[in-house]
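Chemist: can't give you the sequence, but here's the structure:
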């Protein structure tokens, strides 16, 4: 009996020591993790990085990830250039504009892509149900809400108007955050709005109507946005860039394979109802970047006068 008791005491002490050691190891690992701040937009596009953080794809690679919401990609580009963010998520037009202006930026991974389904893409031009606007052609001379001016919204909306046979040179764009657009449509503060999920489903559940799928009208399987960093970070911290890129790619794969978890996680960083959560139209999250579609956006952006000079895709894309 004494031997059994002694053995039990030894095992208890060993277990306590092991638990203490394990706790210290975890604390050391947490302390050693590289803290990074990533600029994102609170829309469905960035669901993969939120899922990746929750699933430990970043922490397992020694990254302590903070996600900071911004209104649009242009602000995130500025944040990365200023050192506020180590990495960022931005639409391709913002990145092309920055690159054409000489900004030392480099994409590291795909961000999000159109699903290619007209009328059922995650991005659309919408109007109130009672509006007399029946197609993109009718948008000529009308006010259209976009999240930022002289950016992807302008270019792709114009392309929808052109494809419908309308005049795209006298559209009146109004900048506002995506969450404010359903109210602006209801109050008739604007005639139409370019929205992405979850704002798209919010508009539709309030009686709004889709008049065009602007991403689908622009290019087949359009690569809409990318994750990126500065050339300085790539030079100074190549391992961090590699680890971040691997974590993002794993996050993209996971999101593509788990659509219900995507719907759930969007509700953790945006204010949506259960109806909207269930109704949301999901984008695509391919790991590969569709270069041809970005070339198309670059060409249209030049036509719209967004870029100071022609962007050099080889300098931007990985």
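Modeler: That came in fine, so what should we check first? What you see is a predicted model; the values in this text were computed from it and never measured.
Chemist: C-alpha from now on. contacts and neighbour counts both.
Modeler: Noted.
Chemist: From what I see, residue 94 and residue 151 are in contact.
Modeler: Yes - the pair residue 94 / residue 151 is scored as a contact, 6.3 Å apart, by CA atoms under 8 Å.
Chemist: wait, is residue 126 part of a helix?
Modeler: No - counting by DSSP: H, G, I helix; E, B strand; the rest coil, residue 126 falls outside a helix, being strand.
Chemist: nearest spatial neighbour of it, skipping sequence neighbours?
Modeler: Using CA to CA, 6 or more residues apart in numbering and skipping residues adjacent in sequence, the residue nearest residue 126 is residue 210, 4.5 Å away.
Chemist: Run a quick neighbour tally on that neighbour.
Modeler: Here the count is done by other CA atoms under 10 Å, and residue 210 has 24 residues near it.
Chemist: ok, it - contacts?
Modeler: 119, 124, 125, 126, 127 (CA atoms under 8 Å, 6 or more residues apart in numbering).
Chemist: switch the cut-off to 10 Å
Modeler: Contact analysis of residue 210 by CA atoms under 10 Å, 6 or more residues apart in numbering lists 119-120, 123-129, 134-136, 192-195, 200, 203-204.
Chemist: circling back to that earlier point, now do the shared contacts for residue 94 and residue 151.
Modeler: Jointly contacting residue 94 and residue 151 under the rule CA under 10 Å, 6+ apart are 72, 73, 74, 306, 307.
Chemist: Below is structure B, check it against A:
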């Protein structure tokens, strides 16, 4: 009886040791990855700018870095910043003007983790219909021009282009209209012209015969950084190795996106309004593979010039170091 009891005890010890050993192996594996967390919720927008992110998902770049990344579709960049503050997401796609204005307000501290998209010629255009009397920048005086928000990238690029063309930006009536609604409002006469981006530039040109009045990604805005993935300052401090892994995966995807055919193929998979035909004809910006302070500094400097922020911002304070 004693022998049987000893055997049972020994068996129980062996099982317990096995369980402990198994758990220890799991912990070792997790610590060996060096990541503070392996799951990230990322806010994205159904726009061309985000194509490298979806290429990274498709090609397993995040998985290769030990990350499980779940995209969450945002209504707009402002929602992304709000959800970052509440802790609903870890990273969010945001235009730089929106992120910079949020920081300038003093309500939130943000960090740029990935520089995502850079403007190129004819990417952000002011369009008017052929029957319109608007043929040149000066014709926009006292006219209604739609922008996707009364603060942010639209007013910044439009004001810069108008000033370069010798037109007082204050003489133009900017009205807020979501990008998808701009072609219809242009056709209905609710607006006189539209500051608009791809794929809507191509769609309005093909369907309505709309023509470009001003290319706003020129002059001071030529090659201007547009948007990227941002986090809260607290998140960047808490998860440096995790965000470094995200940066490495995105750098591969950004480099891959330099091949236009890769972008064309991925666009219809997450933007349902883009057909392969449209994807093959739209203007596409460029995708940086590194964070460059001098390049990014152009954004707050231009914003301060046009009164979108009141304080000088040193962009170095917003950058997450790259590994």
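Modeler: On my side now, so go ahead. Predicted model only: the values in this text are computed from it and were never measured.
Chemist: Provide the TM-score value for the superposition.
Modeler: Superposed pair, TM-score by TM-score structural alignment, normalised by the length of the first structure: 0.82. Supporting alignment: 285 aligned residues with a CA RMSD of 2.3 Å.
Chemist: hang on, the earlier thing: put the buried members of the contacts of residue 210 of the first structure into a PyMOL selection.
Modeler: This is how PyMOL selects the buried members of the contacts of residue 210 of the first structure, with burial counted by 16 or more other CA atoms under 10 Å:
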select buried, resi 120+123+124+125+126+127+128+129+135+136+192+193+194+195+200+203+204
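Chemist: In strands, which of the contacts of residue 210 of the first structure appear?
Modeler: Using DSSP state E, the members of the contacts of residue 210 of the first structure that fall within strands are 123, 124, 125, 126, 127, 192, 193, 194, 195.
Chemist: Can you list the neighbours in contact with the helix or strand harbouring residue 269 of the second structure?
Modeler: Of the helices and strands defined by DSSP states H and E, residue 269 of the second structure is found in helix 260-270. Helix 260-270 of the second structure is contacted by residues 45-55, 58, 73, 253, 256-257, 273-282, 284, 286 when judged by CA under 10 Å, 6+ apart.
Chemist: In strands only, show me these.
Modeler: Among these, the members falling in strands (DSSP E) are residue 73.
Chemist: Put the buried members of the contacts of helix 260-270 of the second structure into a PyMOL selection.
Modeler: Entered in PyMOL, the line below selects the buried ones among the contacts of helix 260-270 of the second structure, by 16+ other CA under 10 Å:
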select buried, resi 45+46+48+49+50+51+52+53+54+55+253+256+257+274+278+279+280+282+284+286
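Chemist: How about the strand or helix carrying residue 292 of the first structure, which residues are buried there?
Modeler: Taking DSSP H and E as the definition, one finds residue 292 of the first structure inside helix 291-303. Under the neighbour-count criterion of 16+ other CA under 10 Å, helix 291-303 of the first structure has 293, 294, 295, 297, 298, 300, 301, 302 buried.
Chemist: since we're on the spatially closest residue to the second one that is not a sequence neighbour, how many residues are nearby?
Modeler: Read that as residue 294 of the first structure. Spatially, and ignoring its direct neighbours in sequence, residue 294 of the first structure is nearest to residue 223 (6.6 Å; CA to CA, 6+ apart). As a burial measure, residue 223 of the first structure scores 27 neighbours (other CA under 10 Å).
Chemist: close enough to count as contact, residue 223 of the first structure and residue 317?
Modeler: No - counting by CA atoms under 10 Å, residue 223 of the first structure stays clear of residue 317, with 11.9 Å between them.
Chemist: Need the overlap of contacts for these two.
Modeler: The contact sets of residue 223 of the first structure and residue 317 overlap at 110, 289, 291, 294 (CA under 10 Å, 6+ apart).
Chemist: The last one and residue 152 touch, don't they?
Modeler: It stands for residue 294 of the first structure. No - counting by CA under 10 Å, residue 294 of the first structure does not reach residue 152; the two are 11.1 Å apart.
Chemist: what touches both of the two?
Modeler: Listed as contacting both residue 294 of the first structure and residue 152 by CA under 10 Å, 6+ apart are 92, 93, 224, 225, 300.
Chemist: Greatest separation within those residues: which pair is it?
Modeler: Across those, no pair lies farther apart than 225 and 300, at 15.9 Å, counting by CA to CA.
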